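> predicted model follows, preceded by the sequence.
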Amino acid sequence: MACSEEYQMKFLNALEQARWHIRTLWIVIILAFVANGFAIVGWMHSQSKIQVEVPPQIPESGLTLTQGEVPKTTIYSFAYYVWQSVNHWSKDGMTDYKQQITQFSPFLTPSFKLKLVQDYNNLLNQGELQDRIRLMQGMSGSEYSPNDVKYVGHGTWIVHLKMRLTEMMNSNAKVVKDVQMVYTLKVVRYNVDAKQNPWGLAIAGFAASPARLKTIV
């Protein structure tokens, strides 16, 4: 009889331990399920794309990139490309200038676009657009330098462009303006529409008035 009771007690203890293990396993399963749920939610809300700007020249020592960091070369290339394009009139400034402002408006802040439209109207009233071709290119010997770009904080850069501006009459190819200029532009982060503006940048205006270095014509 004593053996039967002892056997029964061992069985009950083993059963209780088994139940305790089962409860522990259920707790572990629930915790794992909750953790996986948080992981799935975090994954669903994470960025599907990470944009990293890579400069055109990578040093031999290697390169450390940070998400969201924009190299100076990228800022300079953006400012150069957009400003040169806005100032390219292939046939007639009266139609081309306004068309270029509209075409490149995704790369201009609304306030700076308005100033360019005002500049267009001023030149139109002064008779300096009709039949005019305008070309803008970098000055000879003024290649990019890191000193041409300065980060001033809050997603803003100051860019110095040394450009040669040439204007001629389309009807007779007579050069009416040929000057060397320094344009000090303000470039800002502008993540508005990635489809129209994949750079995520915009020219916000002049940080200083354009300065004439030399008059050729």
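Sure thing, it's come through.
> use CA for all of it now, contacts and neighbours both
Will do.
> and the host helix or strand of residue 117, what does it pack against?
Per DSSP states H and E: residue 117 is located in helix 110-125. Contact here means 3 or more C-alpha pairs under 8 Å, 6 or more residues apart in numbering; DSSP states H and E; on that basis helix 110-125 packs against helix 93-103, strand 201-215.
> comparing these, which comes out most buried?
helix 93-103 (a mean of 19; mean count of other C-alpha atoms under 10 Å).
> same for it, what does it pack against?
With contacts defined as 3+ C-alpha pairs under 8 Å, 6+ apart, the packing partners of helix 93-103 are helix 72-86, helix 110-125, strand 132-138.
> just name the most buried of the ones you listed.
Highest mean neighbour count among the helices and strands packed on helix 93-103 (mean count of other C-alpha under 10 Å): strand 132-138, with a mean of 21.
> can you list contacts of that strand?
84, 87-94, 161-170 (C-alpha atoms under 8 Å, 6 or more residues apart in numbering).
> ok, and here's another one to check against it:
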Amino acid sequence: MSFKNILDTEQQASRFKTRIIFGQFLLMFIMALGWSSAPTQISLHYPPDLRSGGSMKVGEIHESEVYLFASYILQQLNNWKENGEIDYLNKVNILRSYFTPTYQAYLLRDYETRKQQGELRRRVRNWIPIADAVFEESFVEHVGKNWIVWIDVQIEEYINGGIVKSLINRIPMQVV
């Protein structure tokens, strides 16, 4: 084999490798464009609702999820185990990331008003979802980007072990 043939073979190999490298850079550029145009955050909601199964649209939120969320947050906020004067404010602070600033300000004003009137001292509150209440789509109303949720609860309040309030009520909550 002559020196010229060896040189031609090496030049061919070099051109081939250059084309491969150029192709890889082109592929990486196309992938980077696709990656940059992809959404930065995708929220998937999989409710325990057997009607829709596991096929969901991105960003779609079912009424059952909104109902469960609202019910859980209100139950956490309104269960005072030992002393409403301490527990109420603690719950507002713990759950503040779930509240709008307006609602949080309302809760803090409500706390101060009740504290000044002596309503919270040694008060225990049990917020119990009604056992017979089964989720119905009529409990959740979609209004624009928000929801109005109606939750059936039994509220029992005690002071020094004596019952002062026991009622069944339907409570509305706006979920933003």
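Nice, I can see it. As the structure is a computational prediction, the values presented were derived from the model and not from experiment.
> just give the TM-score of the two.
Once superposed, chain against chain, the TM-score is 0.79 (TM-score structural alignment, normalised by the length of the second structure); 160 aligned residues with a C-alpha RMSD of 2.6 Å.
> hmm, back to that, quick check: the helix holding residue 117 of the first structure aligns to which part of the second structure?
With TM-score structural alignment applied, helix 110-125 of the first structure matches the range 101-116 in the second structure.
> run the chain-centre distance for that stretch.
Stretch 101-116 of the second structure sits 23 Å away from the centroid of its parent chain (C-alpha atoms, centre = their mean, to the nearest Å).
> contacts for that stretch?
The contact list for stretch 101-116 of the second structure, computed with C-alpha under 8 Å, 6+ apart, reads 85, 88, 89, 92, 96, 120, 121.
> report the central residue of the second structure.
Closest residue to the average C-alpha location of the second structure: residue 69 at 7.6 Å, with C-alpha atoms, centre = their mean.
> what do we get in the first structure for that residue?
Counting by TM-score structural alignment, residue 69 of the second structure corresponds to residue 78 in the first structure.
> quick check: that match vs residue 68 of the first structure, distance?
Counting by C-alpha to C-alpha, to the nearest Å, the separation of residue 78 of the first structure from residue 68 of the first structure is 16 Å.
> identify the single longest helix in the first structure, thanks.
Ranked by number of residues, the top helix in the first structure under DSSP state H is helix 2-45.
> excluding chain neighbours, give the residue nearest to the counterpart of residue 56 of the second structure in the first structure in space.
Using TM-score structural alignment, the partner of residue 56 of the second structure in the first structure is residue 65. Leaving aside its sequence neighbours, residue 65 of the first structure sits nearest to residue 52 (C-alpha to C-alpha, 6 or more residues apart in numbering; 7.0 Å).
> which residues are in contact with that neighbour?
Counting by C-alpha under 8 Å, 6+ apart, residue 52 of the first structure touches 65, 66, 67, 68, 69, 70.
> what do you get for residue 80 of the first structure?
Here residue 80 of the first structure is in contact with residue 161 (C-alpha under 8 Å, 6+ apart).
> alignment lookup: the residue nearest to residue 65 of the first structure to the second structure.
The equivalent of residue 52 of the first structure in the second structure is residue 44 (alignment by TM-score structural alignment).
> does its match sit in a helix, a strand or a coil?
coil (DSSP: H, G, I helix; E, B strand; the rest coil).
> the one 3 residues further on too?
Assigned state for residue 47 of the second structure: coil (three-state reduction, three-state DSSP).
> next one: residue 132 of the second structure
coil.
> what's it aligned with over in the first structure?
Under the alignment (TM-score structural alignment), residue 132 of the second structure pairs with residue 141 in the first structure.
> that match: how many residues sit nearby?
For residue 141 of the first structure, the neighbour count with other C-alpha atoms under 10 Å is 7.
> relative to residue 163 of the first structure, how far out is it?
11 Å.
> kindly report the same for residue 176 of the first structure.
Residue 176 of the first structure is 17 Å from residue 163 of the first structure, by C-alpha to C-alpha.
> more neighbours: which of those two?
Neighbours around residue 176 of the first structure and residue 163, counted as other C-alpha under 10 Å, are more numerous at residue 163. The numbers are 22 against 12.
> for that one, which residues are in contact?
136, 137, 138, 139, 180, 181, 182, 183.
> now do it against residue 136 of the first structure, distance only.
To residue 136 of the first structure, residue 163 of the first structure is 7 Å away according to C-alpha to C-alpha.
> about what we covered before: distance to residue 213 of the first structure added to the helices and strands packed on helix 93-103 of the first structure, as TSV?
Listed next are these as TSV, based on distance: least, C-alpha to C-alpha, whole Å:
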stretch	distance to residue 213 of the first structure
helix 72-86	18
helix 110-125	21
strand 132-138	13
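> right, and residue 167 of the first structure touches residue 180 too?
No. Using C-alpha atoms under 8 Å, residue 167 of the first structure is not in contact with residue 180; the gap is 12.0 Å.
> so who does residue 87 of the first structure touch?
Contacts of residue 87 of the first structure by C-alpha under 8 Å, 6+ apart are 97, 100, 134, 135, 136.
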